[in-house]
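Colleague: Any chance you can model this:
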Amino acid sequence: MVGSADRFTLAERVGIGATAEVIRGFDQERRVPVAIKRLHEHLSVDPLTRDRFEREARLSARITSEHVVGYVASGIDADDRPYLVLEWLEGEDLAHRIRTSGAQCGTAEALTIARQAALGLLALHEAGIVHRDVKPGNLFLALPPDGGPFVVKLLDLGVAHDSASENVDGVALGTPFYMSPEQARGDTEIGPRSDLFSLGVLLFELLSGKRPFAGDDAFSVLAKIVLQAPPRLSNAWPEAPPVLDALVARALARDPEARFSSAREMADAIEAARRVVLEGAAPPEDIALPPALVPSDDHLVGVIFGRLPLSSNVGRTRALFQRVAEQQGGVVIPLLGRGVAAIFAGECADGLLRAADAALDLVKQMTGVRLSLVTGGALPSGAGLSASVIERGTRALERPRADVNEPPVRIDDATAQLLEEQYAVEGAPGSLSIRGTRGR
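Modeller: Okay, the predicted model is just below:
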């Protein structure tokens, strides 16, 4: 048993995660079932994990909202294991719904889920809490006892950030597919609009059946979130009503200031879009659709993707990478962990040539760094990169080594054709690299 005076009795275990187990219990005081989340025994002696768990309990106790799972109690059991008691929910989480029914659901249901999730985020944000892990597994479609329609409830404040106190771990956390650009860069300051971006990703997926940012591995997904011009809902769902296309585009803006200013504003925009699409209300006259982006064949960008050496101090290595890239006019963008990218723009192929020189200089100064270099047509200033450039660059970076003597700057076949007159290109098609310059 857990709780004072044996208030809560334990029944069967209903779930197990990386840090805690979830047990169905019974609240003797209120005579209702409850969910008891208890830290794993082997982690209860780890101060960092224990502090994070207890912080989740404190944050949960501060929230009272129909759209956030309800807090009941928390404490330490007889085995010195922290526990958190929450309301018992009947129904399923959205991840299970997607696995069993497919990602795309009806427009009405998608908008209902997103709007109620926004109201749950509103309650968190008004309490100074940023969730930081908005994803299908953390949205529960709870079925009321009276058999009414489901109610969306946000789950799991385990990685939430409380703006009123210091972040105890300083670690950027979340789930790659649903991270905001600021999370994917590893920024230390993550605000409420980060959650709204994640909710925009989720709405895109529910409406179209596709994730806006997909890739073969976490690195490519993070690179797309940070660097790619945000994909349009209408590209994945050609029949998307303009009001929904514009709503999702605003939520997915790379610049936080261009997103909705609050969860309340986003919830209101979702409701207004619902009335237009499902009830025939007049659409707003000022629907702001992003312009179509076409890469310029006359202006190329060179892009370096890199993984910094594991044996190095990441701060010092990032500073060195930035210094070398900026000497050639590159703009450096950090990625979560040891990932990094640098973009070189210029007239014709000038950006690519400067990127190649920077990459060769980097491998001379950084033992163990792994780099790829690709090029593609430039998009308008500030728009980001095309998905094609990012996919080719991350694919080249992650491909297996052809042999132990393979040069460390990997390129794709299209980039090789532009570099082969001035740089020593080695390898076979599909596994090409550059080792140095020709005659320089």
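Colleague: from here on, contacts and neighbour counts on C-alpha atoms
Modeller: Fine.
Colleague: ok, the residue most central in space within the chain to residue 107 distance?
Modeller: Closest residue to the average C-alpha location of the chain: residue 179 at 1.3 Å, with C-alpha atoms, centre = their mean. Look at residue 179 and residue 107: by C-alpha to C-alpha, to the nearest Å, they are 23 Å apart.
Colleague: follow-up on the earlier one: now do the residue nearest to the centre of the chain against residue 54, distance only.
Modeller: Separation of residue 179 from residue 54 (C-alpha to C-alpha): 24 Å.
Colleague: And residue 351, by the same measure?
Modeller: From residue 351 over to residue 54 (counting by C-alpha to C-alpha), the distance is 51 Å.
Colleague: and what of residue 262?
Modeller: Residue 262 is 28 Å from residue 54, by C-alpha to C-alpha.
Colleague: Please verify my assumption that residue 345 contacts residue 351.
Modeller: Yes. Between residue 345 and residue 351 there is a contact under C-alpha atoms under 8 Å: 4.5 Å.
Colleague: Overlap of the contact sets of these two?
Modeller: 300, 301, 302 (C-alpha atoms under 8 Å, 6 or more residues apart in numbering).
Colleague: another one to check against the first:
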Amino acid sequence: MTGETGSGESNPERRGNELPTTAFDSDDLRADDNLDATIAADMSVGCESDSLGDASNRSSKLPQLDGYELLEELGRGGMGVVYRARHEKLDRIVAIKMILAGQFASADSIARFELEAETAARLDHPGIVPIYETGQSGDHHFFSMKLIDGSPLSALLDQFQPDQRKSAELMIKIAQAVQHAHQRGVLHRDLKPANVLIDPDGQPLLTDLGLAKQLDNDSAITQTGLVLGSPGFMSPEQAAGKADVTVAADVYAMGAILYWMVAGRAPITGENAFDVVRRTIEHEPESMREIRSDADRDLNLICLKALQKAPDQRYASADDFATDLQAWLDGEPLSVKPPTLFTSTRRWVQKNFRGVAVGVGTGTICGLWMGLTILLQIAEQQFDTASSLHEQLEAADPPWITEAFAWVKKVPAGLGDSLVPWITVVTAICGIATIGLSKPKRGESGAAPALTATLLSGILAFVISWAWAPIANRAEQASEQDLQLLSDYVFLHPDDRHLAEEVLFQRYPGLPKANSWQRSELMQSKIVSDQISSIPAALWTGLIVTAFIAALPIFASSLFAGLVWHREHRGWKFFWRSLEVAFYASTLMFLMSRSFGDFTGAAPAWHFQLISAVVISAAIGVALKRKSLWLRIPLFLAVFVTSAINVSDTGKVTRSRWIAQNAKTDAELAKALPYLERHLDHSRDRESRFRLATVYARLGEEKKYKKQCKTLLENGNFYRRAVAEQAAKVVLLKPDLHDDLSQAHLLAQWTSQQRAYNSWDYLCRTLSEYRQGNFDDTISWAEKSRKTAISQNAWQRETVIATAHLLESLAYQSQGNDQQSKQSLQLANENFDRESEVSFEAKLTYQILKDELAK
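Modeller: Just a heads-up that it's a prediction; the model follows:
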């Protein structure tokens, strides 16, 4: 049976819980519960009027309509009746809808009927039944429309309920038709399965716009308090009788239809129409999964989003509803459910499979090269030494890692260091290969292979070497001081142990308050705690190093190679042009890294770096824009020159010690001072600080000298003999500028009594005794310094002997023995002149003390 509404409404048993369209006053509904029975009775009449009844009886009562031959009645509802008819001039079978009351129709009914025809005529969409003609014949108002040879959705539940994907596909088409109506200012307001016809091809068509509303026509037909719609499918605001309904009402109805197709019943049910309307206002729909356990979770979320009670909580449009349904069909992320990381990653890999596969290959090669190269370098520096130490100690169970890296001894010495510079080259080639092999299509950015290679190379480099190496270094630094002090306390000569104990008590004032067992437990717990606490910082250090050295270079080279690729370069031309850009990018990144200081603590001046960055950026832009060689060659030379200037300036900082050492006057030394200060600003190492403090002492920079001395005393690792010796010596050069010299004297005493003492330690002790006014002890320690220097054939032996004679001369002078003082000074000058290689720190120390003697 065909028709607009008749075929679906003729079989009430197939309609589940669907109730007929109705209109009643919500104020009366709320005022008198006794109307429940009346409303239910009216609705049941509506249902019965929808049935076809006896076709032969109705055919004899068919009205006459100019220009049309009415063939049979297809169905009728509360307001209208639909006939099959033939257009006499066009000889076309159509559907004719007329007002059921005919000549007795009220003005309101006529106005609503004409509005339905006008509204339907505005819409032209494959999913909406088209209107052919509107008119009036005698007392009969009518409009003709396309006759659909199909069935209403309400009669086809068994075809859709088993297949949730089929239901979603149908709902997308319905939503597209509704979106078309909304875009033209039309609200349907009575969407339900009976008002969706399914043609023989399975395509849905919307029909029955009897309750439609034109958003641009503020008609008085719809009144506040009048409930319009079909219970079970109408929105809460319609059920409440609100006149200012929006597109959200139709979104709710579409959600209800989808719910009906999947769950087999409307989202809100009740004993009768009144109960359904009341429950629509007061209650939320229950989850489809509570009705149908195999209902898809995501589809349930989409449905419940459309069925939210608050209109602003639903989908903003029918198109948004359709978009989420299509995403669900395609396995894409939903707006109602953010995708998990695993889901997003899986979809991204599927979408970019070729690029990801290439990125895995190049990333693996690059990551293994970087990780193993750094591992080899570390193994050469650390594990070979560790293996030798365990052999000397005859340890029964050396750590497994020491045995695992026994092969390092068979590797040519220095191989790791020689391979490190090639990391940049390998990284650039891998980045270029990532784009060249993935061959991104036009419109593709090449981000998939670049990101894959970047992440994989970084992860491999991090796991192989750059994760645990910083942990080992941090753990060593965290406990090295305590372990050295405890080792000295255990193994030093009993007469010297009190020095280690004094340093321990000075570092940890709480130790003297504890007994011996508590001290042992406290120190053990502290060492373990320090090592564990160092792990997070070590991991962050490893991640930063990995990101900057491993991940960033391959990503940058891939990015620039992608830009070259999209400029239609192919083959060797692509490779060389990408290599050119990668060279510039690597140079720029090298300069950026130097801004933080390299391993020597050297960095070029900021204005040189800025000039180079501008020139390199221009060179990259010219290379990418395929400019001629006449422009690219000068820029290449400019990059080379500016880079050379940066390297030269960096070299001056690196060679600042050599420049200062060869300064013959204080004026020349002052010229080297800025480079020494820049070196310290970036390196922050003890040697640079000690060197700079000595220069400040020589040049009379009292404030800067005191600042560096204070830092050396506060941050010095005094468990190391050389650290303690340097700190004590530089402080004692200018004793008048310090308020307290006790720590310096203690350090000088500590270094001179270590088991691995040398002549420099004795020389520091000599200076300490002199500053304390112990002149006889000064002479005694000076003699020890000279003898030790000779017996140990110490480095800068003549300088040690000369400085010892000089301190001896100062002591004799203080005792009033000028003759002996002059003799010692003469010996000092003779030994100093014989020195072939002297550090400028030792040279400055000698000069400062000599000036003091002259005064």
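Colleague: Give me the TM-score for this pair.
Modeller: TM-score for the superposed chains, counting by TM-score structural alignment, normalised by the length of the first structure: 0.59, backed by 273 aligned residues with a C-alpha RMSD of 2.1 Å.
Colleague: if we can go back for a sec, show me the shared contacts of residue 345 and residue 351 of the first structure that map onto helices.
Modeller: Per DSSP state H, helices hold no members of those.
Colleague: Columns distance to residue 372 of the first structure and neighbour count on top of the residues you listed, output as TSV?
Modeller: Shown next, in TSV, are these (distance: C-alpha to C-alpha, whole Å; neighbours: other C-alpha atoms under 10 Å):
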residue	distance to residue 372 of the first structure	neighbour count
300	16	22
301	14	27
302	10	26
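Colleague: I'd say residue 322 of the first structure and residue 341 touch.
Modeller: No. With contact defined as C-alpha under 8 Å, residue 322 of the first structure does not reach residue 341; the gap is 9.5 Å.
Colleague: equivalent range in the second structure for the longest strand seen in the first structure?
Modeller: Taking DSSP state E as the criterion, the first structure has its longest strand at strand 296-307. The counterpart of strand 296-307 of the first structure in the second structure, using TM-score structural alignment, is absent.
Colleague: One more: stretch 353-360 of the first structure?
Modeller: Going by TM-score structural alignment: stretch 353-360 of the first structure matches no residues.
Colleague: Looks to me like residue 84 of the second structure is in a helix.
Modeller: No. Residue 84 of the second structure: not assigned to a helix; according to DSSP: H, G, I helix; E, B strand; the rest coil it is strand.
Colleague: What's the local residue count around it?
Modeller: Residues near residue 84 of the second structure, counting by other C-alpha atoms under 10 Å, number 22.
Colleague: How about residue 361 of the first structure?
Modeller: Other residues close to residue 361 of the first structure by other C-alpha under 10 Å number 15.
Colleague: need the contact list for the closest residue to it other than its chain neighbours.
Modeller: Computed as C-alpha to C-alpha, 6 or more residues apart in numbering, the closest residue to residue 361 of the first structure that is not its neighbour in sequence is residue 324, at 7.3 Å. Residues counted as contacts of residue 324 of the first structure (C-alpha under 8 Å, 6+ apart) are 358, 361, 362.
Colleague: so which strand or helix has residue 324 of the first structure?
Modeller: helix 314-327 (DSSP states H and E).
Colleague: Tell me the buried residues in that helix?
Modeller: 317, 318, 321, 322, 323, 324, 325, 326 (16 or more other C-alpha atoms under 10 Å).
Colleague: can you list the residues that contact whichever helix or strand residue 410 of the first structure is part of?
Modeller: For residue 410 of the first structure, the element it lies in under DSSP H and E is strand 409-411. Contact partners of strand 409-411 of the first structure, identified using C-alpha under 8 Å, 6+ apart, comprise 359-360, 363, 370-374, 393, 396-397, 431-435.
Colleague: Mark which of the residues you listed are part of helices, please.
Modeller: 359, 360, 363, 393, 396, 397.
Colleague: Compare these and tell me which is most surrounded.
Modeller: Neighbour max across those (other C-alpha under 10 Å) = residue 359, 30 neighbours.
Colleague: That one: what's it in contact with?
Modeller: So residue 359 of the first structure contacts 304, 325, 371, 373, 409 (C-alpha under 8 Å, 6+ apart).
Colleague: Check those and tell me the two furthest apart.
Modeller: 325 and 409 (14.3 Å; C-alpha to C-alpha).
Colleague: how much space between residue 128 of the first structure and residue 165 of the first structure?
Modeller: 10 Å.
Colleague: between the two, which one's more packed in?
Modeller: Per other C-alpha under 10 Å, whichever of residue 128 of the first structure and residue 165 has more neighbours is residue 128, with 17 against 8.
Colleague: so residue 314 of the second structure makes contact with residue 302?
Modeller: No. Residue 314 of the second structure lies out of contact with residue 302 (C-alpha under 8 Å); the separation is 9.6 Å.
Colleague: quick one, helices of the stretch 151-300 of the second structure?
Modeller: 157-160, 164-183, 236-239, 247-263, 273-282, 288-291, 297-306 (DSSP state H, counting those that start in this stretch).
Colleague: among those helices, which is the most enclosed?
Modeller: helix 247-263 (a mean of 27; mean count of other C-alpha atoms under 10 Å).
Colleague: how close does that helix sit to the first structure?
Modeller: Superposed on the first structure, helix 247-263 of the second structure shows a mean distance of 0.8 Å to its aligned residues (mean C-alpha distance after the TM-score superposition for the first structure).
Colleague: Which other helices and strands does that helix contact?
Modeller: helix 157-160, helix 164-183, helix 288-291, helix 297-306, helix 318-330 (3 or more C-alpha pairs under 8 Å, 6 or more residues apart in numbering; DSSP states H and E).
Colleague: Any chance of TSV for these, columns distance to residue 686 of the second structure?
Modeller: Output for these, formatted as TSV (distance: least, C-alpha to C-alpha, whole Å):
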stretch	distance to residue 686 of the second structure
helix 157-160	80
helix 164-183	72
helix 288-291	70
helix 297-306	63
helix 318-330	62
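Colleague: and the lengthiest helix in the second structure, which stretch of the first structure?
Modeller: Longest helix in the second structure by number of residues (criterion: DSSP H): helix 516-545. Following TM-score structural alignment, helix 516-545 of the second structure has no partner segment in the first structure.
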